[in-house]
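Engineer: What follows is a predicted structure for the sequence shown.
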Amino acid sequence: MPSPSPRALLTGLGAAAIAVLAGCGTPVGTAAQDRAAPVVADDLPPGSATTTAPAPTPAPPRQLAGVGPRTLARIPQQTRQVVLVTGRSRDSSDATVVLYRRTADGGWKPGAAWPAHNAKDGWTTDHHAGDLRSPIGVFTLSDAGGLRSDPGTRLPYHHSGGFDIGGRGFRGEPLAGSFDYVVAIDYNRATGVTPLDWTRPMGASRGGGIWLHVDHGGPTHGCVSVSESHMKQLLAALDPALHPVVVMGDAASLAG
């Protein structure tokens, strides 16, 4: 058999070298080699998986539910606790109470919603003694007290037999125990004294003695009432260092 020529040997060696460089004996230019070729980021079209996604927009701070800008503007800057009392309607005695705390981002974190009662004939922006309406507004919460001993509150607590009450409410329900625990709402009252103090800075005709107190199962004369267990929770949570206020009124008025 004749020996291959030198040119044929070089041609064979070159083909073998190319085959080795191509990997696993795969000929250059085949689909398999194209699949194995590395892909660099610059080759990818805009919007591909390797494109850096924009940072998500943070959610806005949570606000007091149903409270509009005019009402919000009345809340003191230093306030970190809000008892929000939202009446069902202007003439309703049914309401909901939620305790909020201001968060680090300036928003408000709500607690549980509690059923409540307010005055028999609803709400007013011009409260007067005997009108059977609760005053609408933003009021500080400075003093607490009750017929029973202090359940554990950081508010000044005035324990006194003067909180005893008898008789019946508008629906014939007994009123006994209604003032076992109270928090004075600072409407037309002096602060830093017992809720039983009857000083009326705006005059007696403008009413007073507006409290958060234990619910007796019916409308009040002007106060806001929640269950005894919720009053205890409220007393335990309120902290003078957080400058608590109550924001109270019917839903339509608070939305303003």
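Structural biologist: Structure's in. What do you need?
Engineer: switch to C-alpha atoms for all contacts and neighbour counts from now on
Structural biologist: Noted.
Engineer: Which helix or strand contains Lys232?
Structural biologist: Per DSSP states H and E, Lys232 falls inside helix 228-237.
Engineer: which ones are touching Arg102?
Structural biologist: Taking Cα atoms under 8 Å, 6 or more residues apart in numbering, we find Arg102 in contact with 79-81, 108-109.
Engineer: chain center to stretch 207-224, what's the gap?
Structural biologist: 25 Å (Cα atoms, centre = their mean, to the nearest Å).
Engineer: also this one, for the comparison:
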Amino acid sequence: MTAVRRRTHPRALGALLLAAGIALSGCQSGGAPPATRQSPPPDANGPGATAAGRSAPRPLVELPGLGPRTRGQVPDGARQALVVTGEGRDENKGSAVLYERDAQGGPWRPGPSWPVHNALHGWTDEHYRDDLRSPTGVFGLTGAGGLLSDPGTKLTYDESPAFTADGTGALGEPLAGSFDYVIAIDYNRKPGTTPLDRARPLGEDRGGGIWLHVDHEGPTQGCVSLTEDAMKALLRRVDPAKQPVVVMGDAASLAR
């Protein structure tokens, strides 16, 4: 699907800037998993070895580290899954791996592992506004945007000055650049809309504005942050035709 770039209308800019300040509330304080547990790679001298002596990752029948409850939330048709695993229930660091498969029911191929930050106080199964925890669960990835121009994504992309981030995070680190690139996590939002959309189907008290965004070297208020290079790589690879999802939470929660 061809990426669509929306431009914010000048008369709506003031409203969007205000909305962004609220919508970004889940992100501005500043998020896979201590490396997601995977099957060990094949022997470098075995049948799967490459010419350089290194083995390509073996496809996985199931997404690793997920228990039956979490696995059951992954849509059957999903062919891309970003698994974000936190180091602990009350921890704000972890790692993320993008898994892909060619067809429903097919084996998953693991991609590279990236370090991430999540919310300051860790994770929760029932997220509320200002609790400084990231919501656990399985959520769609259906909208993107940022302060900078589209790096080449197939998602609908909203380039807008409303993605400007300022101030400092929980560790005193500058937030500038945090929203240069974002992908909206479909937690308490209308799927397929700009990340700036203010709709909150579960109610305002359940928070919102939970995004994947550029890491500012500190914990977030609810989002998951990755390096700028990782964000650009995700934007270029995530394909709405593959029903992409993010599977996120601390390792113990994901294993249930």
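Structural biologist: Received the coordinates, thanks. Just so it is clear, the structure is predicted and the values come from calculations on it, not from any experiment.
Engineer: Mind checking how well the two chains overlap by TM-score?
Structural biologist: The TM-score (TM-score structural alignment, normalised by the length of the first structure) is 0.75; 198 aligned residues with a Cα RMSD of 1.3 Å.
Engineer: returning to what we had before: can you turn the buried part of the contacts of Arg102 of the first structure into a ChimeraX selection?
Structural biologist: Selection command for ChimeraX covering only the buried members of the contacts of Arg102 of the first structure, criterion 16 or more other Cα atoms under 10 Å:
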select :79,80,81,108,109
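Engineer: where do the strands sit along the stretch 101-250 of the first structure?
Structural biologist: Assigned strands in the stretch 101-250 of the first structure, in chain order: 108-117, 123-124, 134-135, 137-146, 157-159, 182-185, 211-214, 224-226, 245-250 (criterion: DSSP state E, counting those that start in this stretch).
Engineer: now those in TSV, with distance to Ala65 of the first structure?
Structural biologist: Shown next, in TSV, are the strands of the stretch 101-250 of the first structure (distance: least, Cα to Cα, whole Å):
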stretch	distance to Ala65 of the first structure
strand 108-117	9
strand 123-124	19
strand 134-135	19
strand 137-146	15
strand 157-159	30
strand 182-185	21
strand 211-214	20
strand 224-226	19
strand 245-250	11
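Engineer: Mind checking those for the one nearest to Ala36 of the first structure?
Structural biologist: Among these, the nearest to Ala36 of the first structure by Cα to Cα is strand 108-117 (55.0 Å).
Engineer: Tell me which residue is most central in the second structure.
Structural biologist: Nearest residue to the geometric centre of the second structure (Cα atoms, centre = their mean): Leu212, 3.9 Å.
Engineer: For it, give its distance to Arg256 of the second structure.
Structural biologist: 24 Å (Cα to Cα, to the nearest Å).
Engineer: With Thr124 of the second structure instead?
Structural biologist: From Thr124 of the second structure to Arg256 of the second structure the distance is 14 Å (Cα to Cα).
Engineer: Same question for Ala170 of the second structure.
Structural biologist: In this view, Ala170 of the second structure and Arg256 of the second structure are 30 Å apart by Cα to Cα.
Engineer: try Leu155 of the second structure
Structural biologist: 31 Å.
Engineer: ok, those two, which is more surrounded?
Structural biologist: For Leu155 of the second structure versus Arg256, the count of surrounding residues by other Cα atoms under 10 Å is larger for Leu155: 26 against 12.
Engineer: which position in the first structure aligns with the more buried one?
Structural biologist: Taking TM-score structural alignment, Leu155 of the second structure has Leu155 as its aligned residue in the first structure.
Engineer: That match touches Ala144, doesn't it?
Structural biologist: Yes: between Leu155 of the first structure and Ala144 there is a contact at 6.2 Å, judged by Cα atoms under 8 Å.
Engineer: For the stretch 1-150 of the first structure, which segments count as helices?
Structural biologist: Applying DSSP state H, counting those that start in this stretch to the stretch 1-150 of the first structure gives helices spanning 6-22, 31-36, 69-72.
Engineer: gap between the first one and the chain center?
Structural biologist: Between the mean C-alpha point of helix 6-22 of the first structure and the mean C-alpha point of its chain there is a distance of 78 Å (Cα atoms, centre = their mean).
Engineer: coming back round to it: OK, contacts around the match of Leu155 of the second structure?
Structural biologist: Leu155 of the first structure makes contact with 142-144, 235, 238-240, according to Cα under 8 Å, 6+ apart.
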